Structure formats: C-alpha cells, structure tokens
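Undergrad: Following is a predicted model, sequence given first.
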Amino acid sequence: MQASIKTAGIIIATGILFGLALSPAHAADSTDTVNATISGGNLSANPTAPSAMTPVVLDGVHAQSSTGTAAWTITNARGTSTAWSLSASVVDFKSAAGSVDGDVRTLAATNLVITPGTITAGAGSDAAPTAAAVTMSNAGQTLVRSTTLGKGTFTLTPTFSLTVPANTFRSNFSGAIGDSPLNPYVSTITFTIA
C-alpha cells in the first residue's frame, strides 16, 4: 500500500509543475508617454556683394558692363509656414574726388541689376523659390521671395551687372593724373531678410 501512495504523490506533483510551466505569462497593461519639444530656429542669409567687379574701358560709343558674382546661402529654420523675402537697397556709385580731380563722380544705383539665378534647395528643404533679375535703387527691392513653402536651406550664385553708359566719367585719380591709382566707383548695398 505504501508504494502506491508514493507513486500517486509523484504524479500529482509533476502535474502541478507541468501545468504551471504551460500557463501563459500574465503581464500588466502599460502605457508610456514620450514628449519631444521642437523649437524653431532662425531665418538668416549671408548675402554679399562680389569682392571685385570686372574693369571697364570706355570707348565713347557703347555702353559697357561691369560684372561679378557672389555665393549666398539662405536658411529658414523657423519651422513655420510664414513667408520670407530677401531684399536689397543700393547707394549711388561714387568715385571719390582726387587731389586733381576735385569732383565726386556718380553712377546711379539703377544702373545695377542683380540676377539671383538658379536657387537650389538643400536636402530635406521645401521646393526652392524662383527669382528674376531686379533693377536696384535707393529703396529696397525684393531679390528672393518664398511663399508658405520656404523651410530649409537654399543656395544661389547671383550675378551683379553694372551698366556703364558711353558718356560716363572715368574714375578719378587719387593723386596726380596718370601717376596714381584710380578711385573706383563704390557703392554700399544693404541686404535685409525678413
């Protein structure tokens, strides 16, 4: 009789362990919240004038053109759909008076045309805006304008073209005529991005 009781005890214990091993795990329900705050950055540009424009030799008959290029980057990291524009105003070009040439020589700002050219959108940016040639003046002129799709980084290489009419005065000599350097025609360009 004792032998049968021990066998039954072993079978019952094994059945309980086997049942616990096969029962599904019982996990508690869980909900987690993940927060990610995204702050807007800045609207910026690095517009510059060409470091030098091509020299011009007057021929008394034809208008000439002095040209140059610059490399620009515009970044709109504000993270909004607010439109933006890059504009410029130009002060009249002047050749400073020299020791012999006493009069300041002037070329109107309207003789300068800036052509933004092809604008390339950087990786992950909205489509690039388009822009046409703009005749400059003393008042601000819009060079590049985005609409609501203007987020990201954009690069361009604008061309500056200064028309020099046939009847333009030459640059003034800084000192004695023929023996000193010429005072170039100089202007100040003010760029604004907003």
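TA: That came through, no problem.
Undergrad: Could you use CA atoms for every contact and neighbour count after this?
TA: OK.
Undergrad: for Lys6, helix, strand, or coil?
TA: At Lys6 the chain is in helix, as set by DSSP: H, G, I helix; E, B strand; the rest coil.
Undergrad: Check the burial of it by counting its neighbours.
TA: 10 (other CA atoms under 10 Å).
Undergrad: how close does it sit to Ile12?
TA: Distance, Lys6 to Ile12, by CA to CA, to the nearest Å: 10 Å.
Undergrad: List the contacts of the closest residue to Thr118 other than its chain neighbours.
TA: Once flanking residues are discounted, Thr118 sits nearest to Leu156: 6.1 Å by CA to CA, 6 or more residues apart in numbering. Leu156 sits next to Ala71, Trp72, Thr73, Pro116, Gly117, Thr118, Ile119, Thr120 when contact means CA atoms under 8 Å, 6 or more residues apart in numbering.
Undergrad: hmm, 10 Å instead?
TA: Contact analysis of Leu156 by CA atoms under 10 Å, 6 or more residues apart in numbering lists Pro47, Ala70, Ala71, Trp72, Thr73, Ile74, Pro116, Gly117, Thr118, Ile119, Thr120, Ala121.
Undergrad: Below is structure B, check it against A:
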Amino acid sequence: MAGSTKPGLIGLTSIALAVGLGVVLSPSASADTSSDTMSSAILGGALTAVVSAPTRMSPVILDGRSSHASVGRPAVWTITNARGSSAAWSLSVSATDFVSAPGTLDTLERTVAVENLTITPGIVTARTSEGADAAPTTEPVTVSGLPQALVWTSSLGKGTFTLTPGFSLNVPLNAYRSNFSGAIDGSVVNPFVSILTFTIA
C-alpha cells in the first residue's frame, strides 16, 4: 500500500526514541562528598652510641732499641641520632694513664702516659638506604685526660652511622715491663690498664 510503513520498523523506532528520551530527561546524579583531616605526631628519639675499647691490645716485647706499638680494634661502633633535628652532636673520649698494678714481688705501680694512645676513627658509614644524612666528620685523636671529639657534626647528622676505629699505644723505649702478679718467671703479669670514658652529646 502506498505510503504505508512496515509495522516492524515502527516498533524499533519507537523503542529507540524511548530509550534516548529516558537518558536525556532523567535527573542528574548528585555526588555525596565529604572531607576528613588526618594528622600524625612525629616525636624525636634519642642520641646514642654503642662503643667500646679493645679488651686486649697486642703484646709488646721490649728490645732496648726502639719504641713499639700495641694495637687493637674493638667491635663495630654504632652511633644513632634519632632526635629528628639538625642540632650538632659529638662523640668524645678521655682516658686515664695506663697502669700496671703492684704485684706480690713488684711493690710499685708502673705507668705509661695516656698521651701515648692514639685512636683513629677510620671510615664512617652512613645507612643512606634508610635515609641517613651524610657521614659526620672524624679525626685521629691523641688521647688525654680531657674529652676530645672523635666523631662530630655541625648539622644534618640524623640517622645511624657505623665505624670500627683503630687503637695504637706507643710503648716508649724506656717503658717499664708489666709487674709480675705472682712468680718472677713472668707467666702471670698485671697488664697496663687504662679506663676510657666516651661521651655522646
């Protein structure tokens, strides 16, 4: 029939228009938003040092011709600055003279002046993988009875640092031997002993 439209096409067109109008005329969705404040307190920790002196230095045999060095290395030192600030800090050392105590046959104590002891801090390693600052400054120290800085920083010394220093005691040519603590055969002696004080501040 002229001018007629197939019923199937009318149905499809009506459905398409209905879907299109539904999208256009539907009310826009409103977003449900909110905001929160998040906080975290970061508190400073401590400034600490785990240090030690060699328990036993290498023995020395006097030969009457020259001085000798008694040497040793302690366990690894660890310095931790967890204060969370750029305040300066230093690790210092002082010590007493080396003394061999009187024995059963030797009635006088013998001494070697503490100024014969040198401590060389060596290489300081910063745990940079954990975000430590650059390694602090070091300097070999001729030890005395007054505190002297071994390791220090003027700023930016946050983090953990490790080092293994070297100790060297110069035994003068005219030094006395250690006192015998028992028989004079020298099998047991009173070694020369010094007390070291380390301060981190």
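TA: Sure, I can see it. On a predicted model such as this, the values are computed, not experimentally measured, just so you know.
Undergrad: The residue nearest to Thr118 of the first structure maps to what in the second structure?
TA: Matched by TM-score structural alignment, Leu156 of the first structure corresponds to Leu163 in the second structure.
Undergrad: Name the residue closest to the centre of the first structure, please.
TA: In the first structure, the residue lying closest to the centroid (CA atoms, centre = their mean) is Ile74, at 0.9 Å.
Undergrad: where's it, which helix or strand?
TA: Ile74 of the first structure belongs to strand 72-76 when assigned by DSSP states H and E.
Undergrad: Following superposition onto the second structure, what is the mean distance for that strand?
TA: In this overlay with the second structure, the average offset of strand 72-76 of the first structure from its partner residues is 0.2 Å by mean CA distance after the TM-score superposition for the first structure.
Undergrad: Can you check which part of the second structure that strand sits on?
TA: Under TM-score structural alignment, strand 72-76 of the first structure corresponds to residues 77-81 of the second structure.
Undergrad: aligned partner of Val104 of the first structure in the second structure?
TA: Per TM-score structural alignment, the equivalent position to Val104 of the first structure in the second structure is Glu109.
Undergrad: follow-up on the earlier one: and the match of strand 72-76 of the first structure, what's buried?
TA: Trp77, Thr78, Ile79, Thr80, Asn81 (16 or more other CA atoms under 10 Å).
Undergrad: Same question for stretch 165-177 of the first structure.
TA: Pro165, Arg170, Ser171, Asn172, Phe173, Ser174, Gly175.
Undergrad: Tell me the one among those residues nearest to Ile193 of the first structure.
TA: Pro165 (31.5 Å; CA to CA).
Undergrad: check contacts around the residue nearest to Ser85 of the second structure when sequence neighbours are not counted.
TA: Of all residues not flanking Ser85 of the second structure in the chain, Lys158 sits nearest, at 7.2 Å (CA to CA, 6+ apart). Applying CA under 10 Å, 6+ apart, we find Lys158 of the second structure in contact with 47, 79-89, 126, 131-136.
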